[in-house]
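Engineer: need a 3D model of the sequence below.
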Amino acid sequence: MQLNLNKKSYAIKLISVISLTAVSGLVQANEPVDWSGQYAGVALGVVAGKVNPDVEATDGNYFNTENLTDLKRTFSQDFSDNDMSATFIYGYQWQQENWVYGLEANLFVSNLSSKNSETNHEYAHTSNVYYSYSEKVENKFGISIKPKVGYAFDNMLVNFSVGPVLSKFKYTFNFDDTNSSYDITGKHTDSKWALGVATGLDFNYKMDNDYVLYASYLYTYYPDVVDGKSGLDEPNSSWTDEVKHDASFSSHTVSVGLVKYF
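Structural biologist: A predicted model of the protein is given here:
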């Protein structure tokens, strides 16, 4: 009996040692690497932008009042496009156990140019008179500064960020119709710095020598990228009608890149 008890005691001790060793190894394996310090890098990706215009003609002495609803509906159609993008990254992080906090600045560069147009659109309540128009919104670059919070798993880090973003937009609008009695055209061009909000989610995998594989998704929203009014042009005319221009802009960007901690 004493022998059996000793065997059980040794077995329990052995199991306890193995269990503690396994738990210790598991805890050690799950301890995150050091993500504190400053870092910089670059990422390449694709950006998809969408324009939500709110453009309407006023009731002056040229447009028929009954046509205003049709004009607004036509001018205010959403339009979108996509392009390649580059993101330059610089940030600083500090770490408390698995939690990582930081502040990151991004410079976005692209050649995004979204355009919508229509030709030979007949006025809803004016027969045999047609109009054409085009709208274009260009966004070449933007700058964001975002506070970040993340959680580290071994040599992986997942970050969530949100903050302000500032971008330069160019807006162009052209209009003309086929009224045989007049040569009616209208044009409006506006360049504007617009303030928006950027929300991001990024994934990081740290390799040797503090290099990090970086993948991210970013959503931006700008509530007001154009403001203005334009009139109708014709030699020796005195038309009082105006076209009011307003638009919001949103984008989705997916990118991958390489970051260096130092």
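
Engineer: CA atoms for contacts and neighbours, from now on please.
Structural biologist: Fine.

Engineer: skip the chain neighbours and tell me the closest residue to residue 95.
Structural biologist: residue 36 (5.6 Å; CA to CA, 6 or more residues apart in numbering).

Engineer: show me what contacts that neighbour?
Structural biologist: The contact partners of residue 36, by CA atoms under 8 Å, 6 or more residues apart in numbering, come to 92-95, 100.

Engineer: now, which of the residues you listed sits nearest residue 24?
Structural biologist: Residue 24 has its nearest neighbour among those in residue 95, at 21.9 Å by CA to CA.

Engineer: which parts of the host helix or strand of that closest one are buried?
Structural biologist: Secondary structure from DSSP states H and E places residue 95 in strand 79-96. Buried residues in strand 79-96, counted by 16 or more other CA atoms under 10 Å: 79-82, 84-95.

Engineer: second input sequence below; structure requested for side-by-side comparison:
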Amino acid sequence: MTDHFKRAVRGAAIFVSLATAVPAFADETTQNWQGFYGGIALGGAYSAASPDTEALTSSYFDAEDKNQLAPVLHETIEGFDVTGSALFGYDYQDQNVIYGIEGDLTFMPFSETESHGPETFTSNATVNFTSQTTVETDVTFSIRPKIGYAMDDWQVYVSAGPSISRFKTTHKYNDTSKAQNHVFTDTRTAFGVSSSVGAGYRIGNGWSLRGDYVLTYFPQIVNGDANAETSGVIDPNADFSYDSDFLSHNVRFALIKRF
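Structural biologist: As a prediction, the model looks like this:
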């Protein structure tokens, strides 16, 4: 999870460095980009949850079971989705340099499942297990301060800021011993960070076209533990520990109106 977060932060830092490295010379013919604006965007996103779920060494799972279950529980849950966004913000222009802030409400119907099994435990050839994990999310809201550079009818910019979303994680585990129809469900409001880089072109009468790339990262979308022995619980200690992050890459095209 920390590697994903570090890459997201490094990417945002690189984008900001590139923007501030552009020579800030004045261009008298630069168009006025200042003011409030709103728009809609359509895009496509590749997103992935990376579970760090663990089977714990307990009275139910031994160390050999834990090692066998680890790659199953750590399988990446990924998918591609069509996205729609409502955008609103304000830009302030100082000669060619633009400073602003943007709100971004993005709809992304992510609902993906990874299933495994039935597989036989190496520690007990008489017991088979299956595992299925589903991650769901619909809406993400972000607020990103931004900095840009205007060149006549063109504007390029970078931005970074906090994000919030709601995630539902469901894990189903069954084996032919005692853990029959075990279901763990966690619904959580998660906080993350997003960064973007984009370019816009004015087409007249306050309208502009824009394309951008948005990277969004949530370091923790689930956190909990559960006991696998659903058929007559014997040991109150947890048999599973749940954790996961979530990373989304969204490429969009937008129609913007300035007021």
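
Engineer: ok, back up a step: map the residue nearest to residue 95 of structure 1 across to structure 2 for me.
Structural biologist: Mapped onto structure 2 by TM-score structural alignment, residue 36 of structure 1 lines up with residue 34.

Engineer: so residue 234 of structure 1 touches residue 184, yeah?
Structural biologist: Yes: contact criterion CA atoms under 8 Å: residue 234 of structure 1 and residue 184 qualify, at 5.5 Å.

Engineer: so the two - more neighbours on which side?
Structural biologist: Between residue 234 of structure 1 and residue 184, counting by other CA atoms under 10 Å, residue 184 is the more crowded of the two (19 against 13).

Engineer: before we move on, back to that, distance of the residue nearest to residue 95 of structure 1 relative to residue 215 of structure 1?
Structural biologist: Distance, residue 36 of structure 1 to residue 215 of structure 1, using CA to CA, to the nearest Å: 19 Å.

Engineer: next one: residue 57 of structure 1
Structural biologist: Taking CA to CA as the measure, residue 57 of structure 1 falls 44 Å from residue 215 of structure 1.

Engineer: looking at those two, which one has more neighbours?
Structural biologist: Taking neighbours as other CA under 10 Å, residue 57 of structure 1 and residue 215 compare with residue 57 leading, 22 against 19.

Engineer: give the contact list for the nearest residue to the more buried one once chain neighbours are set aside.
Structural biologist: Nearest residue to residue 57 of structure 1 in three dimensions, chain neighbours excluded: residue 243, at 4.3 Å (CA to CA, 6+ apart). Counting by CA under 8 Å, 6+ apart, residue 243 of structure 1 touches 55-58, 229-231.

Engineer: of these, which count as buried by neighbour count?
Structural biologist: 55-58, 229-231.

Engineer: among the residues you listed, which are in helices?
Structural biologist: Using DSSP state H, no member of those falls in helices.

Engineer: out of these, who's nearest residue 199 of structure 1?
Structural biologist: When these are compared for distance to residue 199 of structure 1 (CA to CA), residue 55 wins out at 27.7 Å.

Engineer: show the contacting residues for the alignment partner in structure 2 of that closest one.
Structural biologist: In structure 2, the residue paired with residue 55 of structure 1 is residue 53, using TM-score structural alignment. By CA under 8 Å, 6+ apart, the contact list for residue 53 of structure 2 reads 70, 73-74, 240-244.

Engineer: what sits closest to residue 53 of structure 2 if chain neighbours are left out?
Structural biologist: Once flanking residues are discounted, residue 53 of structure 2 sits nearest to residue 242: 4.4 Å by CA to CA, 6+ apart.

Engineer: helix/strand/coil for the one you found?
Structural biologist: strand (DSSP: H, G, I helix; E, B strand; the rest coil).

Engineer: report how many residues lie close to the counterpart of it in structure 1.
Structural biologist: The equivalent of residue 242 of structure 2 in structure 1 is residue 245 (alignment by TM-score structural alignment). Other residues near residue 245 of structure 1 come to 22 when the count uses other CA under 10 Å.

Engineer: residue 245 of structure 1 contacts residue 226, correct?
Structural biologist: Yes: contact criterion CA under 8 Å: residue 245 of structure 1 and residue 226 qualify, at 6.7 Å.

Engineer: in strands, which of the contacts of residue 243 of structure 1 fall?
Structural biologist: In strands, defined here by DSSP state E, the members of those are 56-57, 229-231.

Engineer: would TSV of the contacts of residue 36 of structure 1 with distance to residue 8 of structure 1 be doable?
Structural biologist: As requested, these are exported to TSV (distance: CA to CA, whole Å):
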residue	distance to residue 8 of structure 1
92	55
93	51
94	49
95	45
100	46
